[in-house]
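>>> below is the sequence, then the predicted model.
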Amino acid sequence: MTRILFFILAVLALGFGFGWLADRPGSLSILWQGQLIEMSLMVAASIVLLIVAVFMLGWWFIRTVWTSPHSVRRYFRARTRDRGYQALSTGLIAAGAGNAALARKMSARARGLLRADQEPLILVLDAQAAVIEGRHDEARQLFQQMTEDPETRELGLRGLYVEADRLAAHEAARQYAETAAEAAPYLPWAAKATLEHRCRAGHWDDAIRLLDQQRVAHVLNRAEADRLKAVLLTAKAEDHLEGQPSAARDNALQALKLAKDLVPAAIVAAKAYLREDNLRRASNVLEQVWKLNPHPEIARTYLRARSGDSAVDRLKRAERLEALRTNNTESLLIVAEAALDAQEFEKARAKAEAAARMESRERVYLLLADIEEAETGDQGRIRHWMAQALKAGRDPAWVADGHVSDKWLPVSPVTGRLDAFEWKVPFDQLEGPVEESSLGAAALALETLPPVKTTEIEVEAQKPTPVVEATTVLKEVEPAPARTTAKQAGDRTAAAPAKEPEPFFGHAPDDPGVRKDERRSEAEQKSRMKLF
């Protein structure tokens, strides 16, 4: 582009000069060796330009003839180089496709056309061909040779790391990854491997420093880097909780600033505050995270914050959590559990049934069974809730790469991946085919529940409501009452049809949960007397 512009400007300058001379005619006289030469200015200018052009053409011809041997040599060298790079390109493609024979052939051709000491890609092609052919010792030697060249150092370390990982030489793989990460923190594989190794060893400070380097090198975006750093700070805080509560508190609070809904960080911070006898700050931390992410571990820590609290005090604290996050299953369950401990069965049953209508889960029905056992001891109703718990969806847990853990861990014990644990339902514990919604299942469970046994008035023919088929379309009705009085049981018995219904669980007298029918017993005795 610059040359074209310069050419245009030169043509314009010549045209302007000749135009200027044409507007100002004149003559030019030259006296040389006794001879007078006269000509116009236009002719004189033309002769000068012609002489300059001839001089330039002659100089170009002389230069071309003088440099022709070098030009010819450079032409053939460029041709050989192009053929060598073509062979090298074909060999790399063949190595990527797994064609070891063609890769080896192209490598030999490239070595004949190119100098191996000036083209490092030949070593790369040889190493890839050796790996494909299974000659790993030769491949490791080539990768080691690459590490001596600054241009191929990172590639050689990568190859050595892969070979060490293949041989399960974890210490050697760690050293190669750390060497690459220290020299080039922008390499994702080196930074990831080094970070995982440091996390497994519990070197949290080194891991945080490496993570900061990755963030500066723009390997990770800001949100991902903040989340991983919060996890590392939480793990560091857990290690310092017993010996250095103040350091654990500071690390956990810094983690909460980076990830406000990180449940383990809130629990560690609260425990650190409790070790410093600062109940108010501990409760404040737990309440802030509870608003964002209601979690049963937060609720348990919040309720057990003061060891001297009575069951009634814990119930009040549970109701405080429910007020912070209303219409939530975890809020209802924690209040129901606290009310059960406080022997307030009516409130516990109401909250548990509300949680069952909101989300059909194993924990909900097991809690209802505990309430039934503590209040009435009715084995029929207890077995009913236990059966519903077997059919309901399982409770969430800490899961990472298919591994279920009782507590949160910073890294996965299976793959070593950082921040792998999630609070969710395990895949191998998902419920079977769903025939109806969780809300319908809860309503059906409450509707088919046997009545509570009464002790105030003996009801002779008290029978449970017949079981409703699972395919019956449920109507929108008001929630069933938690308890049945003796008067209501008598009214239902009087309104029952003449045909005797089947018991809810099994047949009497095999099932201890069903009261034996006295009329049937009298009929059996009369039939036996007739036989005698």
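Nice, thanks for sending it over.
>>> going forward, measure contacts between C-alpha atoms and count neighbours the same way
Noted.
>>> contacts only, for the closest residue to residue 396 other than its chain neighbours.
Once flanking residues are discounted, residue 396 sits nearest to residue 425: 4.0 Å by Cα to Cα, 6 or more residues apart in numbering. Residue 425 makes contact with 394, 395, 396, 397, 399, according to Cα atoms under 8 Å, 6 or more residues apart in numbering.
>>> which among the residues you listed gets closest to residue 135?
Distance to residue 135 across those (Cα to Cα) is lowest for residue 399, with 40.0 Å.
>>> where does residue 46 land in three-state SS?
helix (DSSP: H, G, I helix; E, B strand; the rest coil).
>>> give me the neighbour count for it.
By other Cα atoms under 10 Å, the residues close to residue 46 number 11.
>>> C-terminal to whichever strand or helix holds residue 59, what's the next element?
Taking DSSP states H and E as the criterion, residue 59 maps to helix 41-97. Later in the chain than helix 41-97, the nearest helix or strand by DSSP H and E is helix 100-113.
>>> structure B:
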Amino acid sequence: MWRTVVFFTEVAVAVAVVIWFLDRPGEVFIEWQGWELETSFGVMALAILITVIFLSTLYILWKWIKRQPREILRSRRYRLEAKGYRALTDGLAAVAAGDARVAKKLARKVDSLLKEPSLTLLLSAQAAQLDGDEIAARQYFEKMLDRSETEFLGLRGLILQALRDSDDASALKYSQRAYFLQPSAAWVLETLVSLHTKEGRWREAQLLVEEAQRHKRMSVEKGRYQQAVLLTERARLSIHDNKLSQAFEQVRKAYNLDPTNSAATVLLANLLSKEGKKRHSRKIIERSWRLEPHPSLCQAYLEIVGDVSELDRYRSVVQLTKDNRDHPDSRFAIAEAALAASLWGETKQQLEALERLSPTARVFRLWARLAELGAEDDIAARRWIDRSTEAEADRTWVCSKCGTVADDWASMCLNCDSFATQLWKQPPRAHRAIIPSDLPLGSKLAEKKPEIDSSSAVIEPEIISRLK
């Protein structure tokens, strides 16, 4: 609509100008250097208009001719870039498909067409890795460090190479540089924390986690969990170094951050128990059991109860599990204690409930013990044992990153060295390998943290009073 209005306005103006000239005829006389020109005003105006149009056309033609060489070069460059980007795309596809020969060929083609190292170095490095040429790949990654736009990608490649080669020193150096460039990258933080914890540098790892929490680079829940794990390890190391007050403060803070951490709970309860604070230590375990039951909590609880009759141990387990009696771990703990106290009816009642709630292998093994001890029926006991071999596996510690299972909790996976990835759950059917719990976390860490007997720990009275 607006364009139509403008068009008719322009036509009206042109018609008005023509009419104005027609209504005002006249003559033009020009004398210059002996030349005389006499004509009407309309003819003169038309001649001027034609001259202007002619000169404008010549100017446009001159500019077009002048611009052609540059346009030809630009067009050729665009065609080469288009071919280069197509080759780059095909090269990345070849890397994804695992075709090393085609990837290397396309990497050379991209380099000749684009002349942009920032675009071709990564493809060349990946093609070299795919071909098994780690030396060439490292050289490409190192070249990427010289350019700001590819420095972070080059560091990532060098970090992965160092980790594959078990070169933790180089991996740590490159990771620290990558963290300086992009501290918000989650994989850089995880790599740094894992490298520090692998060498037993718990304090350095904790500082990284605290910084990530302050800058909101890590969720609150994950940060509290990781800090609790790190503080637990620091407490163990402090006990080994006979820094008992420091150890107590560390494990107390770990427990407050994450009461569901069974390792921190057991360590804190044992320290308090050895100082005569058995009632307080039992309350700590009862709170953790209420939040997240775990067999190690029940074992520690009964150790604190001490050398009493089996019936008293049963009563202690009932006290421990009073707030969540229907949880499978609570029922199993009661069933075990009842069986030891020769309470066959209570044992049977709990096992029947467990068959409905959580029919895992341990339930049928306990049925076999009940058949053997209560009814002295060896045939029935063997049937229960047979059923246990076909039942679902019991819950254990499973690494959420690599799926490896372990008997006991550890701050690091002993298979993939990942930190704070062990979860208490049923292991996958495809993976049943158990890592022995007595393997060290690393030669350096094993030297720093041998097995600790918390019974030898003595805590100053004023430190104990802070928990009251």
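On my side now, so go ahead. None of these values were measured; they are calculated from a predicted model.
>>> any idea what the TM-score comes out to?
Put the two chains on top of each other and the TM-score (TM-score structural alignment, normalised by the length of the second structure) is 0.67; 399 aligned residues with a Cα RMSD of 4.5 Å.
>>> let's see if you can find the most crowded of the contacts of residue 425 of the first structure.
That'd be residue 399 among those, by other Cα under 10 Å, with 22 neighbours.
>>> distance check, that residue against residue 230 of the first structure.
19 Å (Cα to Cα, to the nearest Å).
>>> quick one, strands of the first structure?
Using DSSP state E, the strands assigned to the first structure run over residues 27-32, 35-40, 397-400, 403-405, 422-424.
>>> mind listing what the nearest residue to residue 132 of the first structure once chain neighbours are set aside touches?
Sequence neighbours aside, residue 100 is the residue nearest to residue 132 of the first structure in space, at 6.0 Å (criterion: Cα to Cα, 6+ apart). Residues near residue 100 of the first structure by Cα under 8 Å, 6+ apart: 94, 129, 130, 132, 133.
>>> which of those count as buried?
94, 129, 130, 132 (16 or more other Cα atoms under 10 Å).
>>> how near is the third one to residue 315 of the first structure?
This points to residue 130 of the first structure. Distance from residue 130 of the first structure to residue 315 of the first structure, by Cα to Cα: 70 Å.
>>> is it true that residue 351 of the first structure touches residue 332?
Yes - applying Cα atoms under 8 Å as the test, residue 351 of the first structure and residue 332 come out as touching, 5.4 Å apart.
>>> those two: which is more packed in?
residue 332 (26 against 23).
>>> I figured that one hits residue 352, correct?
Yes - counting by Cα under 8 Å, residue 352 is a contact partner of residue 332 of the first structure at 6.6 Å.
>>> show the contacting residues for residue 178 of the second structure.
Residue 178 of the second structure makes contacts with 152, 155, 156, 188, as judged by Cα under 8 Å, 6+ apart.
>>> trace the second one over to the first structure, please.
When the first structure is aligned by TM-score structural alignment, residue 155 of the second structure is paired with residue 157.
>>> which residues does that match contact?
Taking Cα under 8 Å, 6+ apart, we find residue 157 of the first structure in contact with 143, 144, 147, 176, 177, 180.
>>> go ahead and confirm the third one touches residue 158.
No - taking contact to mean Cα under 8 Å, the distance of 9.6 Å between residue 147 of the first structure and residue 158 leaves them out of contact.
>>> so the two - more neighbours on which side?
residue 158 (21 against 18).
>>> okay, the nearest residue to residue 282 of the first structure once chain neighbours are set aside and residue 302 of the first structure: tell me how far apart.
With Cα to Cα, 6+ apart as the criterion, residue 282 of the first structure has its nearest non-adjacent residue at 4.2 Å, and that residue is residue 270. Separation of residue 270 of the first structure from residue 302 of the first structure (Cα to Cα): 9 Å.
>>> ok, the two, which is more surrounded?
More neighbours surround residue 270 than the other of residue 270 of the first structure and residue 302, with 28 against 25 (other Cα under 10 Å).
>>> next up, the contacts around that one.
249, 281, 282, 283, 285, 286.
>>> if I look at it, how far off is residue 141 of the first structure?
Distance from residue 270 of the first structure to residue 141 of the first structure, by Cα to Cα: 54 Å.
>>> kindly report the same for residue 414 of the first structure.
From residue 414 of the first structure to residue 141 of the first structure the distance is 32 Å (Cα to Cα).
>>> check residue 41 of the first structure too.
According to Cα to Cα, residue 41 of the first structure stands 79 Å off from residue 141 of the first structure.
>>> would you turn the contacts of residue 157 of the first structure into CSV with distance to residue 486 of the first structure?
Putting the contacts of residue 157 of the first structure into CSV (distance: Cα to Cα, whole Å) gives the following:
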residue, distance to residue 486 of the first structure
143, 86
144, 88
147, 88
176, 78
177, 75
180, 79
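>>> dead centre of the first structure: give me the residue that sits there.
What sits nearest the mean C-alpha location of the first structure, by Cα atoms, centre = their mean, is residue 420, with 6.4 Å.
>>> quick check: the aligned residue for it in the second structure?
With TM-score structural alignment as the criterion, residue 420 of the first structure matches residue 422.
>>> so its match touches residue 407, yeah?
No - contact between residue 422 of the second structure and residue 407 fails when scored by Cα under 8 Å: they sit 11.0 Å apart.
>>> now do the shared contacts for these two.
Common contacts of residue 422 of the second structure and residue 407, defined by Cα under 8 Å, 6+ apart, comprise residue 397.
>>> and residue 206 of the second structure, how many neighbours?
For residue 206 of the second structure, the neighbour count with other Cα under 10 Å is 22.
>>> I'd say it and residue 232 touch.
No - checked against Cα under 8 Å, the pair residue 206 of the second structure and residue 232 is beyond contact range at 11.2 Å.
>>> overlap in contacts of the two?
Counting by Cα under 8 Å, 6+ apart, residue 206 of the second structure and residue 232 have no contacts in common.
>>> closest to residue 162 of the first structure out of the strands of the first structure?
Per Cα to Cα, nearest to residue 162 of the first structure of the strands of the first structure: strand 397-400, 24.6 Å.
>>> from the contact counts, what lies against that closest one?
Packing contacts for strand 397-400 of the first structure, counted by 3 or more Cα pairs under 8 Å, 6 or more residues apart in numbering; DSSP states H and E, involve strand 403-405, strand 422-424.
>>> give the contact list for residue 363 of the second structure.
With contact taken as Cα under 8 Å, 6+ apart, residue 363 of the second structure is in contact with 332, 351, 354, 355, 388.
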